[in-house]
Structures are given as C-alpha cells and as structure tokens.
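Novice: this one's structure only:
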C-alpha cells in the first residue's frame, strides 16, 4: 500500500510540473494565445517626435486596433530607433512604426513587412531638410560646406533616414563629413529625435541641423517651435513615408484588419502624433527600394547575394 501511495504522489508531482512547464514555456509571441488569437500584441514606436508627444496618439491607435482585432493591443515608445528593430527580432514587438531606414534594416534582418504608411497633405512623401536660424548667413548646402569649420552640426537619431542617412550622404559627397569623429565641422552631435534637433537650433545650441520635413512643419504648426526663427537651407529628393510593419507570424486576417482600420482613421490625436498626417495609405516593401540602395551605398546594410 505504501509503495502505491508513493508512486501515485510522484506521478501527481510529475503531472503538475509538466502542466506548469507547458504554460510557461511558450516562445515569445505565442504565450497567452487562446483559440489561435493572442491575448495581446505590442506596437513598438520610434521616438521620431519625442516620446511624450507621441504617447497619446500611439495609445489611442492601440485602443482602436484592439476594438477591431478582438484582443489586447498595447503601444510602447522606445528610447531609440534601433531598439524597436531589436524588439521585433526578439519577438517582443509584433507591429512597429519605423523610419524608412530602420524598416529596411528590420526587413533585411528579420523579414518584417510594411503594410501601411502615413499621408502628409494627401501624399506619402516627405523630405530631409537642413535647417538653420533665420538670421544665419547660410542659405544653401554650398554655404554649409564652405563654412563647416564654424558650424555646430546636429543630426537626429543615427538610424534616422532624414535626420542622418540622407543628409549624411550629401555631406559625405561634399567632402566635409565621414563620421562623428571625422569631419570638418566645429562639432557634430546626434540629438536623438527631430524635436530635439529643432529646439537645439531654435535655442542657439546648434547652428545647422538635419530634420524630417513633416515633423518640422508639424512642430511649427502646433506652436512647439517658432517657424519664423528658422530657414531651410537644403532639401532632399522625395522620400517615401515612414512604414508601419508587421512580423511574419501575423495572420493575413489580422493584417487585413489592421490595414482597414488604419485607412479609416480620422482622429486628429492619432494623425498629429505621426508627423501631422492627413491619413494613412497602403505601403509595401518595394516602396523602400531607393532607401535600401542608399543604405547599401552608405555601408549601413550589405546587398543580398
């Protein structure tokens, strides 16, 4: 009798242990799923406009998507661009708001796919600007190059398309910039986001800065900077707008729901949080081919064999 009781006790313990391991041992992205649907997925957002300014719009978007998807959706503003890419690769984030460059990097490394982008004044394009104080003597890229030794230059995040990659290539082509350590400027700083760059110029902490045109115009429109205190000294060619991208494990049904929901959004709190968008439109990987080529040319990514 004692042996039977002991055997039953051991068997019960083993069964309990197996059940506990099964409930805790699911990989990222699968834990908490019921009936094929996750209880929650996370939207990662780059700090393009400063995390505090984007939180309201991101949270409201998450609420809207949760209503349509039928399960929890949460948004998190990450402290830097690369952090969002790594979170997607680790399975912590299922959908992200990325810059074009960070999207290209994430697509190359983790096969994420763009599904939606924002419209600015009805168009899915923006520019990289070089901005300076309105009373500065600099009026063109040539002026910036000619007076580089007197200029404190500000990029945004090092992984930003308009705040780093595109203006950096222009300055490299002009022969005045190679890296933060090797350049002809008085100094080179990376501010971290577009709002910080604009404020650094307005407050006299930097002399010329690289910035996203849509975020710059939206900051002025919202009164967060004084547009009269700036001048645009250079403008890039058209750049396709920031993508919203999803991981490969997301179902086609959920992707269709997300796309349909975002295309119908008119909430100003959501739209203004993302560069003062006028709406959303569909996007795909091919829309970022020119950014991919620029990233290859700049040594940011390697071409596929």
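Specialist: Okay, I see it. Worth saying up front: this structure is predicted, and the values here are computed from it rather than measured.
Novice: Going by C-alpha atoms from here, please, whenever you check contacts or count neighbours.
Specialist: Will do.
Novice: host element of residue 103?
Specialist: According to DSSP states H and E, residue 103 maps onto helix 100-110.
Novice: Off-centre distance for that helix?
Specialist: Counting by Cα atoms, centre = their mean, to the nearest Å, helix 100-110 is centred 10 Å from the centre of its parent chain.
Novice: Mind giving me the packing neighbours of that helix?
Specialist: The helices and strands touching helix 100-110, judged by 3 or more Cα pairs under 8 Å, 6 or more residues apart in numbering; DSSP states H and E, are helix 81-89, strand 243-246, helix 289-297.
Novice: and the last one with helix 100-110, angle?
Specialist: Right, the one you point to is helix 289-297. Here the directions of helix 289-297 and helix 100-110 differ by 80 degrees (axes from the mean of the first three to the mean of the last three Cα atoms, to 10 degrees).
Novice: related to what we said a few turns ago, residues of the helix holding residue 103 that come out buried?
Specialist: The neighbour-count check on helix 100-110 (16 or more other Cα atoms under 10 Å) flags 100-107, 110 as buried.
Novice: quick revisit: now the helices and strands packed on helix 100-110 as JSON lines including mean neighbour count and distance to residue 142?
Specialist: JSON lines is the format used below for these (neighbours: other Cα atoms under 10 Å; distance: least, Cα to Cα, whole Å):
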{"stretch": "helix 81-89", "mean neighbour count": "21", "distance to residue 142": "30"}
{"stretch": "strand 243-246", "mean neighbour count": "27", "distance to residue 142": "32"}
{"stretch": "helix 289-297", "mean neighbour count": "17", "distance to residue 142": "22"}
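Novice: Same list (those) but as CSV, adding distance to residue 276.
Specialist: Converted to CSV, these look like this (distance: least, Cα to Cα, whole Å):
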stretch, distance to residue 276
helix 81-89, 20
strand 243-246, 15
helix 289-297, 22
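Novice: For residue 233, find the nearest of the ones you listed.
Specialist: Each of the helices and strands packed on helix 100-110 has some distance to residue 233 by Cα to Cα; the shortest is helix 289-297, at 21.7 Å.
Novice: this is the other structure I want to compare:
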C-alpha cells in the first residue's frame, strides 16, 4: 500500500514538473514585453473566420458574391482569418444582421449604417469606399428619354394635371438613394408623393432602370453608380433614360463592424482597406471603385439629418 502511494505521488510530481517546464518554455519564446494571450482577452487573436455581409448590389446574389467575395477574402487574410460572405435580399436585413452580431462586418448602404448605429451605437464605420477616386455619389430620379417632362418640377405638374397620375417607383425603405433621399426631397418640398403619383416602393435597384425603360413605370429612383454598372453590363442603354432630379453629394458606402469585435481586428481591417491601391482595387472591386478612405463615421451626418427629416429617426 505504501509503495502504491509513493508511485501516485511520484506520478503527480512528474506531471507538475512537466507543466512548469512547458510554461517556462512558452515564456522563454515570448518576445520581451509581450503578454501570453489568455482565453478571456478579447483582443488576443483574430477569429478563425470573419463573417461579412453585402446587400443586393447586382441583379442576382451570385453576381454580387462574385464581385465582393475577393475583397472580403483579402482583408480577412490581412488579420489572419478566413472569410464567409452572406448576400442579403434587402438593406434592412443586412443592417439587422450586423446589429444582431450574426455578421462581423458588412458593406452597408449609408442609410443602413445610420439605422444600424442608431439602434446599436457600438456599430462602427471603419472605411468609406471611393468611386472614381471620390468618396461620394448621387441619388437620382430618372424617366424615359422621351418623357414629356425634363425636371422633377415638371413631372409633379404633369402628374397633377394628367388624366391619370404618373407611376413613380422608389426602392426598398432601407436604401439611401432609392428611398431615403428622394423621400426627404419630397418632404422638403412639402409634398406627399403618394398623393401626387401612382406610387410604389420596395423594388431592388437592379429593377428600377429596367422598369423605366420597359415602360412599367414613368419615373424611378436609383443612384449614379448603379446606372454605370447596368450600362457597362449591357442591361440598359443610358441613351434611353434621362435624369430629372439629382441629389447633393452623398457619402459613399461604409464598411462597418459589429460591436464587440476585437480592436486589433478592427484596426487591421481598416488598415487593409486604406492601404488598398487603385491597381489592386481594380482587381478586387467592381468597375470604377478605386479604394477606401478610413473614417470614424462622422461623414454620414447628412444621412442622419435626412432620416430625421422623413421621421424615421428621433
């Protein structure tokens, strides 16, 4: 019995000694001044996989995925992670997923970002995309080239005097250029578009110009970047359309991250985006996107103002 106890004690001491030696080895291999990561340290290491989201920029989810997945793969790699990409069917769903934490980062529309941050202030914008080397774009209202009006004022007057009102289509309510900004313009004019036009909302951007060209609607909202894409892919002929109203410059789309994401990962993603050269951007991004500018989100204040104008924000 005594011999058994000595054997157990010897085995226990051997285990303790091996554990101490292993700890000494880790410390010896750690650079001076560095700390060994602990399980409770939120900034200890990048996650194995980062979950990215992007909205319905292109006519089909597969086209959107093909356009944006290379970028997300590259910036995830910059922080030592792999990427998983989700393409949502609408902008509101994308914002909600970021708020819920089911996405780590997302390429949001400006309005989607403002909505998400309004409800979850911990969500941060880390970069603004540049389009043709500019960090801004425009919301537009368009009509067929042969429409009997050339401006929004003329369209309003025509719709009010015609035997039946013009058909106006705005995009889904989570869209900055497709819903928020045109709606804010009508509010600024003291007008209710539902009382002036045969009004509808909820369409995707990809469908808006096509609906105008094919005479399904008389006027529709969109943004200049999307019209460029549709023309470049031969889905529309810009000569068949005319712009009857254009907004003031709007801040381009942000890359935003969820609350609770490691500071090291946020900084790493922001740096990877800001370091993207125009040449590399041409390889990773859709046509005419030339890179990113770092941001703290303050450039989206005009979108917040528009949200208050239409009564969606307090």
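Specialist: Received it, and whenever you're ready, just let me know what you need. Since the model is a prediction, treat every value here as computed from it, not as a measurement.
Novice: on that earlier part again, what's the average distance of the helix or strand just after the helix holding residue 103 of the first structure to the second structure?
Specialist: Next along the chain after helix 100-110 of the first structure, taking DSSP H and E as the criterion, comes strand 113-119. After superposition onto the second structure, the mean distance of strand 113-119 of the first structure to its aligned counterpart is 0.9 Å, using mean Cα distance after the TM-score superposition for the first structure.
Novice: Any chance you could list what contacts the helix or strand following strand 113-119 of the first structure?
Specialist: Using DSSP H and E, the next helix or strand after strand 113-119 of the first structure towards the C-terminus is strand 125-126. By Cα atoms under 8 Å, 6 or more residues apart in numbering, the residues outside strand 125-126 of the first structure that reach it are 119-120, 212-214, 238-241.
Novice: Inside helices: which ones of the residues you listed?
Specialist: If you go by DSSP state H, these have 213-214 in helices.
Novice: Residue 95 of the first structure: which of the helices and strands packed on helix 100-110 of the first structure is closest?
Specialist: For those, the distance to residue 95 of the first structure is smallest for strand 243-246, at 4.3 Å, taking Cα to Cα.
Novice: The second structure: matching residues for the closest one?
Specialist: Residues 254-257 of the second structure are matched to strand 243-246 of the first structure when aligned by TM-score structural alignment.
Novice: Likewise for stretch 103-110 of the first structure?
Specialist: Under TM-score structural alignment, the match for stretch 103-110 of the first structure is residues 113-120.
Novice: Around whatever residue of the first structure lines up with residue 76 of the second structure, how many other residues sit close by?
Specialist: In the first structure, residue 76 of the second structure lines up with residue 66, judged by TM-score structural alignment. Residues lying near residue 66 of the first structure (other Cα atoms under 10 Å) number 17.
Novice: other SSEs contacting whichever strand or helix holds residue 66 of the first structure?
Specialist: For residue 66 of the first structure, the host element (DSSP H and E) is helix 51-69. Under the contact criterion of 3+ Cα pairs under 8 Å, 6+ apart, helix 51-69 of the first structure touches strand 72-77, helix 252-263, helix 268-273.
Novice: can you name the residues of the second structure that the helix or strand following the last one overlays?
Specialist: Pointing back at helix 268-273 of the first structure there. Sequence-wise, the next helix or strand downstream of helix 268-273 of the first structure (DSSP H and E) is strand 279-282. Mapping strand 279-282 of the first structure onto the second structure (TM-score structural alignment) gives residues 291-294.
Novice: what's the mean deviation for that stretch versus the first structure?
Specialist: With mean Cα distance after the TM-score superposition for the first structure, stretch 291-294 of the second structure averages 1.6 Å from its match.
Novice: one step back: nearest to residue 169 of the first structure, out of the helices and strands packed on helix 100-110 of the first structure?
Specialist: helix 289-297 (8.2 Å).
Novice: now the contacts of strand 125-126 of the first structure: which count as buried?
Specialist: Applying 16+ other Cα under 10 Å to the contacts of strand 125-126 of the first structure flags 119-120, 212-214, 239-241 as buried.
Novice: Any chance of TSV for those, columns distance to residue 15 of the first structure?
Specialist: Shown next, in TSV, are these (distance: Cα to Cα, whole Å):
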residue	distance to residue 15 of the first structure
119	55
120	58
212	57
213	60
214	58
239	58
240	55
241	53
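Novice: Max pairwise distance over the residues you listed: which two?
Specialist: 119 and 212, at 14.0 Å, using Cα to Cα across those.
Novice: what's the spacing between the closest residue to residue 43 of the second structure other than its chain neighbours and residue 104 of the second structure?
Specialist: Of all residues not flanking residue 43 of the second structure in the chain, residue 262 sits nearest, at 4.9 Å (Cα to Cα, 6 or more residues apart in numbering). Remark: distance between residue 262 of the second structure and residue 104 of the second structure (Cα to Cα, to the nearest Å) = 10 Å.
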